[in-house]
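# Provided below for reference: sequence and predicted model.
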Amino acid sequence: MTSSSRDESEDLSKPFLHTGSWYRMGSRQSSIMDSSAQMLRDGSISVLLCVLIVALGPIQFGFTCGYSSPTQAKIIEDLGLSVSESLMIAAIPNIIGWLAISFAKDASFLYMGRLLEGFGVGIISYTVPVYIAEISPQNMRGSLGSVNQVGLTTGVMLAYLLGMFVNWRVLAVLGILPCTVLIPGLFFIPESPRWLAKMGMTEDFEASLQVLRGFGTDISIEVNEIKRSVASTSQRTTIRFSDLKRKRYWFPLMIGIGLLVLQQLSGINGVLFYSSNIFESAGVSASNLATFGLGVIQVLATGITTWLVDKAGRRVLLIVSSSGMTLSLILVAIAFYLEVSVSEDSQLYSMFGILSLVGLVLLVISFSVGMGAIPWLIMSEILPVNIKSLAGSIATFGNWLTSFLITLTANLLLSWNSGGTFTIYATVAAFTVVFVTLWVPETKGRTLEEIQSSFR
């Protein structure tokens, strides 16, 4: 196998964003770049446009995640599903099976639709943050990288909002819309310069970088940095699992997997997927409206993160976020523990319901200012280029496997003991504070090449 074919096989995890999947590199791509350049002379606008197009993927992703909360009760009623069947369907979040869901006649259609969507979302959840990190200028990488999470939370919020007005079949059809814009949009954005450099396409790599930085910008320093980084890794093009024992590989991989797994073990997806049920059990009558309000808060808080992340730094925001999540989860746990000790007709029961609602709002805000966006951002920054496909796939698999387990068990745990469930989640959030403090490096203000070389 040639080194070129080996590199291509390593990057199969990026099919949506390697525009070579849609057309051959060369003159055809150059003509598209030239026409794009005529419209976009300013580099920052060009990068922003690319980010906005690929952010449609996370919106689709978020819509998929949010679909379960407003619809699960009606789906169970209409199709006669058991609780375990509904849990399995909601546990596999996804991207291309909405029509199968919309025309579902029994549970098998729902399984198929969710599984198909999961394949697409699995690709998007990894490729979008990596693409954004690779095209962004160093001083904007944090802010633009956080757009991934803004898109996701926007999709969740839209699913919550539309779920209050349309039935679950119509909502499934509406879930197709982001992809109908995303797919043609990918034809009009440049390929990642770092991927082109890795594939040995020097002219295309420099042309792509020039389009992204603007035609009046001197890119020579960045070009040389990328070339040096590629040259230092090209001596060893094939990476085996045994190579991951070297600290320069296992340490960033451990950080990436650790953050993405801890993100899910905090129970956030269990809370978001079943927020309507949680609000009902807390005594909130308009549970769907409260869930939508939670979605709006999440979008706003994540938007603040895009402004803060390149100013305050990734590490500080992660510590603040996980600390806030710990306190919020403890508050919710206490509220549920106290709630079971009083009558449902008493004033105290309503007060404890409000207390749990406040705790959930604080939890979502705390999660959104750090643990929502930054783990994906750091993963895309710290992984060495020659193991990015393998290591990124492992980290993404760890995140989705944990998400699957949390979503699968959330309703069962809440039925067992709501206070105990949030106590477990609070313990994980507290450990996350320790993990970030001890092992996660600060990546603010450093180029990708500087970050990755520091692990050597």
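Great, that's in hand. None of these values were measured; they are calculated from a predicted model.
# Please count neighbours and contacts with C-alpha atoms only from this point.
OK.
# ranges for the helices of the stretch 301-450 of the chain?
Remark: helices assigned in the stretch 301-450 of the chain by DSSP state H, counting those that start in this stretch are 314-339, 347-366, 374-382, 388-416, 418-439, 448-453.
# Check which residues of the shortest one are buried.
Judged by neighbour count (16 or more other C-alpha atoms under 10 Å), helix 448-453 contains these buried residues: 448-449, 451-452.
# Looking at these, which one is closest to Y249?
Q452 (9.6 Å; C-alpha to C-alpha).
# Let me know the closest of the buried residues of helix 448-453 to M201.
Distances from M201 to the buried residues of helix 448-453, taken by C-alpha to C-alpha, are shortest for E449, at 18.7 Å.
# Tell me who's in contact with D42.
213-216 (C-alpha atoms under 8 Å, 6 or more residues apart in numbering).
# Turn those into a markdown table, including secondary structure, neighbour count and distance to A410.
Formatted as a markdown table, the contacts of D42 follow (DSSP: H, G, I helix; E, B strand; the rest coil; neighbours: other C-alpha atoms under 10 Å; distance: C-alpha to C-alpha, whole Å):
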| residue | secondary structure | neighbour count | distance to A410 |
| --- | --- | --- | --- |
| R213 | helix | 22 | 45 |
| G214 | strand | 19 | 48 |
| F215 | coil | 17 | 52 |
| G216 | coil | 11 | 53 |
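# Put this next to the previous one:
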Amino acid sequence: MAIHQDVETGGNISQDEITQPLIQSDKISAVQTHELSSDTSKGSLWVVLLSTFVAVCGSFEFGSCVGYSAPTQKGIRNDLGLSLAEYSVFGSILNIGAMIGAVTSGRIADLTGRKWAMRISAIVCIVAWFAIYFSQAAWSLDLGRFSMGYGIGIVSYVVPVFIAEITPKNLRGGLTTVHQLMICSGVSVAFVVGVVVTWRTLALTGLVPCLILLLGLFFIPESPRWLAKVGREKEFKAALQRLRGKDADISKEAAEIQEYIETLEKLPKAGIQDLFQRRYALSVIVGVGLIAFQQFGGINGVAFYASEIFVSAGFSSGSVGTISIACVQVPITALGAILTDRTGRRPLLLIASTGTCLGNFLTAISFFLKDHGVLSGWAPMIALAGILIYIGSFSLGLGAVPWVIMSEIFPMNIKGIAGSLVTLMHWFGAWVVSYAFNFLMIWSSSGTFFLNAGVSAATVLFIAKLVPETKGRTLEEIQASMNS
């Protein structure tokens, strides 16, 4: 079923008429660019930072949901008598809900605004956490997990888009990667806290970021670009002024955004079929491809079932491994956030995907040695090293940067529908990996990680051949160059 973007039809125009104004409007001279940067620096950025902090509470909630299943597997199975297959359903059904959330996320964000989309996500997640906390049977547990998935399916799209739309271009990459940093933080906190509290108590901790998000949304502005798109001109200028500081000159940035929106308003309403037009081909391939490779490299298998992986590798308990993951991923994700606007997107992606290939390969070797009784005493440590290299590499760039690029490459007229497609691919891949992972490990532990290593190697080639560098360019410049 086609999903339509809320853009008014303005008649047929040629491709040259679409792209030429975009290119012309973005060719700001060196002097103008310097003036714009100076104006922005004079204004206070505290509203941008506050808005980012509030939005990424949704990202932290995302991480809490993903990380919940790893430390609670034994407790939930013992208390509710779930089989391995039933627990795999519980772990993976999050992604089914998230796929539905992904399909509707762009439409919700375009119709109601970025802030209301985040409100809806927070409310759904609060209900879901209570459903899990009070569960006495598998069906209620699964219902809560499914609802939780729907909530984070929405926020996984709207948070990076919101941050990208409110930040100056010189800060956009770094602040957008805070989305992934907070996801990792949420996962890490769930891993660590889950070791020392019961699964029901851990469910209650998931309410905290939801409540902070709901409260914080009352104090931050809506996305200026969304306000401009829906024709709320006064609110658009007020929001942009608030974000750039009361003394900042926003005239050039406002004119650039408005000219871009006016051009887009001449386009017909966008449906799913419009994504297959030739001019959008590169953007769709890059956006969907990056997320597909991100997921099929095995991240959700490791995140959802980390504790059991370490037990299978020969550790007496999975807690050492999960705590090690928690200690590694947050600081490395923070490093990635710092480097995104300094080194660029492509170098981080290439380094990260190479590292995930190495980490998966080492983990596969450790299980191979253990299965064949060769150097079996070393196998657990090789597995730990492999998993930590994999998680560290993923956290450095492969977790955050695809979302940064996704938020940058799609023009406003297809951003909702394209964002929904990308997010749908994310959650479809997450579901396939999280549901199949336990069964793949039963089939062959080493084979599972060799497969993941192969996907990571293919990711390196994909990035090298197709993914553009978007560092230091306005959203309009990026989109005009890719969709012409």
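Ah, there it is. Treat the numbers as computed from the prediction; the structure is a model and nothing was measured.
# between the helices of the stretch 301-450 of structure 1, which one is nearest to P193 of structure 1?
helix 448-453 (12.6 Å).
# with structure 2 superposed, average distance for that closest one?
Superposing on structure 2 places helix 448-453 of structure 1 at an average distance of 0.6 Å from its equivalents, by mean C-alpha distance after the TM-score superposition for structure 1.
# so how far is that helix from its chain's centroid?
Counting by C-alpha atoms, centre = their mean, to the nearest Å, helix 448-453 of structure 1 is centred 22 Å from the centre of its parent chain.
# Please name the nearest non-neighbouring residue to the counterpart of F404 of structure 1 in structure 2.
Matched across to structure 2, F404 of structure 1 falls on W431, judged by TM-score structural alignment. In this structure, W431 of structure 2 finds its nearest non-sequential neighbour in N95, 4.9 Å apart by C-alpha to C-alpha, 6 or more residues apart in numbering.
# Settle this for me: the one you found is touching M148, isn't it.
No. Using C-alpha atoms under 8 Å, N95 of structure 2 makes no contact with M148, being 9.2 Å away.
# just to revisit the earlier point, give the contact list for the match of F404 of structure 1.
Contacts of W431 of structure 2 (C-alpha under 8 Å, 6+ apart): 92-96.
# cutoff 10 Å now
89, 91-99, 295, 300-301, 425, 437 (C-alpha atoms under 10 Å, 6 or more residues apart in numbering).
# What are the boundaries of the helices in the stretch 151-300 of structure 2?
169-196, 199-205, 207-216, 224-229, 233-244, 251-264, 281-296, 299-304.
# and the residue nearest to W431 of structure 2, what element?
Using DSSP states H and E, N95 of structure 2 falls within helix 84-112.
# Moving C-terminal from that helix, which element do we reach first?
Following helix 84-112 of structure 2 in sequence, per DSSP H and E, is helix 114-133.
# Tell me how many other residues crowd A286 of structure 1.
A286 of structure 1 has 11 neighbours, counted by other C-alpha atoms under 10 Å.
# Kindly provide the distance from it to I101 of structure 1.
26 Å (C-alpha to C-alpha, to the nearest Å).
# what does F165 of structure 1 align to in structure 2?
Checking with TM-score structural alignment, F165 of structure 1 has V196 as its match.
# right, and that match touches V189 too?
No. The criterion here is C-alpha atoms under 10 Å, and V196 of structure 2 misses it with V189 at 11.2 Å.
# Who has more neighbours out of those two?
Higher neighbour count among V196 of structure 2 and V189: V189, with 23 against 12, using other C-alpha under 10 Å.
# Could you give me the buried positions within stretch 108-128 of structure 1?
In stretch 108-128 of structure 1, counting by 16+ other C-alpha under 10 Å, buried: 109-128.
# How much space separates the match of F165 of structure 1 from T459 of structure 2?
Counting by C-alpha to C-alpha - V196 of structure 2 and T459 of structure 2 are separated by 37 Å.
# cool, T363 of structure 2 as well?
18 Å.
# Looking at those two, which one has more neighbours?
When T363 of structure 2 and T459 are compared on other C-alpha under 10 Å, the one with more neighbours turns out to be T363, at 29 against 26.
# residue in structure 1 matching the more buried one?
T363 of structure 2 maps onto V332 in structure 1, by TM-score structural alignment.
# Pretty sure its match sits against V271.
No. If you go by C-alpha under 10 Å, V332 of structure 1 and V271 don't touch, sitting 11.3 Å apart.
# Are there residues contacting both of these two? Which ones?
360, 363, 422.
# ok so, going back, what packs against the helix holding N95 of structure 2?
helix 46-67, helix 69-80, helix 114-133, helix 138-166, helix 224-229, helix 299-304, helix 412-443 (3 or more C-alpha pairs under 10 Å, 6 or more residues apart in numbering; DSSP states H and E).
# change it to 6 Å
Where contact means 3 or more C-alpha pairs under 6 Å, 6 or more residues apart in numbering; DSSP states H and E, helix 84-112 of structure 2 is packed against helix 138-166, helix 412-443.
# Could you give me the buried positions within that helix?
Result for helix 84-112 of structure 2 [16+ other C-alpha under 10 Å]: buried residues 87-110.
# What of stretch 282-290 of structure 2?
Using 16+ other C-alpha under 10 Å as the test for burial, stretch 282-290 of structure 2 gives 282-284, 286-290.
# how about the match of T363 of structure 2, what does it touch?
356, 359 (C-alpha atoms under 6 Å, 6 or more residues apart in numbering).
# and it, how far is that from A207 of structure 1?
53 Å.
# ok, now I135 of structure 1?
Distance from I135 of structure 1 to A207 of structure 1, by C-alpha to C-alpha: 13 Å.
# Equivalent analysis for P137 of structure 1, please.
Counting by C-alpha to C-alpha, the gap from P137 of structure 1 to A207 of structure 1 is 16 Å.
# Need the counterpart of S453 of structure 1 in structure 2.
Aligned counterpart of S453 of structure 1 in structure 2: A480 (TM-score structural alignment).
# More neighbours: which of I135 and A207 of structure 1?
I135 (23 against 18).
# Structure 2: which residue goes with that one?
Using TM-score structural alignment, I135 of structure 1 pairs with I166 in structure 2.
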